[in-house]
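S.K.: output the structure for:
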Amino acid sequence: MIKTLLILNVALAATLSSVTASAADPAAGKIRYEATCMACHGAKGISIAPIYPNVAGQKDQYLTAQIKAFRDGTRKNDIMQPMAQGLTDSDIANIAAFLSTLKPE
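M.R.: Sure, this is the predicted structure:
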């Protein structure tokens, strides 16, 4: 019984993980990134100044967590908080999906 429940939980987690990953739209993320993020983080995710991090090639789950933390105020940054405030969960997932496709230079 416990073994069956464990197998079902693993299968459910894998299914939910793949649904979440496939729900993001990198093309929509590129459009939102260009409107919101590109001025500081660069057209290809390589920042224009040492104060801003490179975001190209970062893992989408990491980016999603960090952007949400800025938006929700659990991670403090005077520059990022206002930038993230207007982003929906969908916007964030799409931006993260786009950035994860870029190759760091």
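S.K.: drop to CA atoms for contacts and neighbour counts, all remaining ones
M.R.: Noted.
S.K.: helix, strand or coil: sort out Gln58 for me.
M.R.: Three-state assignment for Gln58 (DSSP: H, G, I helix; E, B strand; the rest coil): coil.
S.K.: another one to check against the first:
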Amino acid sequence: MCRTCHGIDGVAWIPIAPHIAGESSVYLQTQLKAFRSGKRQHEIMSVIAKQLSDEDIANLAAWYSSIEFSVEVPE
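M.R.: The predicted model follows:
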């Protein structure tokens, strides 16, 4: 379900979704748990996060944080 907006490789397919490849595991887990608890609100992410267990969140965070992501700045 994440790949629909964020892409399987963590590079977002749509402009309103952030890239999450290479993001810190702690950050990703914190944000997903905030969506799940209702502390952070988003019409799509809140619904999706409520379906995730702690193990799911840890696995997703580990996967996306392990992806190397770099941006090249044109000269």
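S.K.: got a TM-score for the two of them?
M.R.: Scored by TM-score structural alignment, normalised by the length of structure 2, the superposition of the two chains gives a TM-score of 0.89; 70 aligned residues with a C-alpha RMSD of 0.8 Å.
S.K.: which residues in structure 2 form helices?
M.R.: Secondary structure of structure 2 (DSSP state H): helices at 3-6, 25-37, 45-50, 54-66.
S.K.: in CSV, list the ones you listed along with distance to Ile14 of structure 2 and mean neighbour count.
M.R.: Formatted as CSV, the helices of structure 2 follow (distance: least, C-alpha to C-alpha, whole Å; neighbours: other C-alpha atoms under 10 Å):
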stretch, distance to Ile14 of structure 2, mean neighbour count
helix 3-6, 6, 15
helix 25-37, 19, 18
helix 45-50, 14, 16
helix 54-66, 17, 17
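S.K.: format the ones you listed as JSON lines; extra columns: distance to Ala17 of structure 2.
M.R.: Formatted as JSON lines, these follow (distance: least, C-alpha to C-alpha, whole Å):
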{"stretch": "helix 3-6", "distance to Ala17 of structure 2": "6"}
{"stretch": "helix 25-37", "distance to Ala17 of structure 2": "14"}
{"stretch": "helix 45-50", "distance to Ala17 of structure 2": "10"}
{"stretch": "helix 54-66", "distance to Ala17 of structure 2": "14"}
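S.K.: how about Met83 of structure 1, what's its match in structure 2?
M.R.: With TM-score structural alignment defining the correspondence, Met83 of structure 1 maps onto Ile48 in structure 2.
S.K.: thought Pro53 of structure 1 was touching His41?
M.R.: Yes. Counting by C-alpha atoms under 8 Å, Pro53 of structure 1 touches His41, with 6.9 Å between them.
S.K.: common neighbours of these two, please.
M.R.: Ser47 (C-alpha atoms under 8 Å, 6 or more residues apart in numbering).
S.K.: and the match of Met83 of structure 1, how far is that from Phe69 of structure 2?
M.R.: From Ile48 of structure 2 across to Phe69 of structure 2, the span is 24 Å (C-alpha to C-alpha, to the nearest Å).
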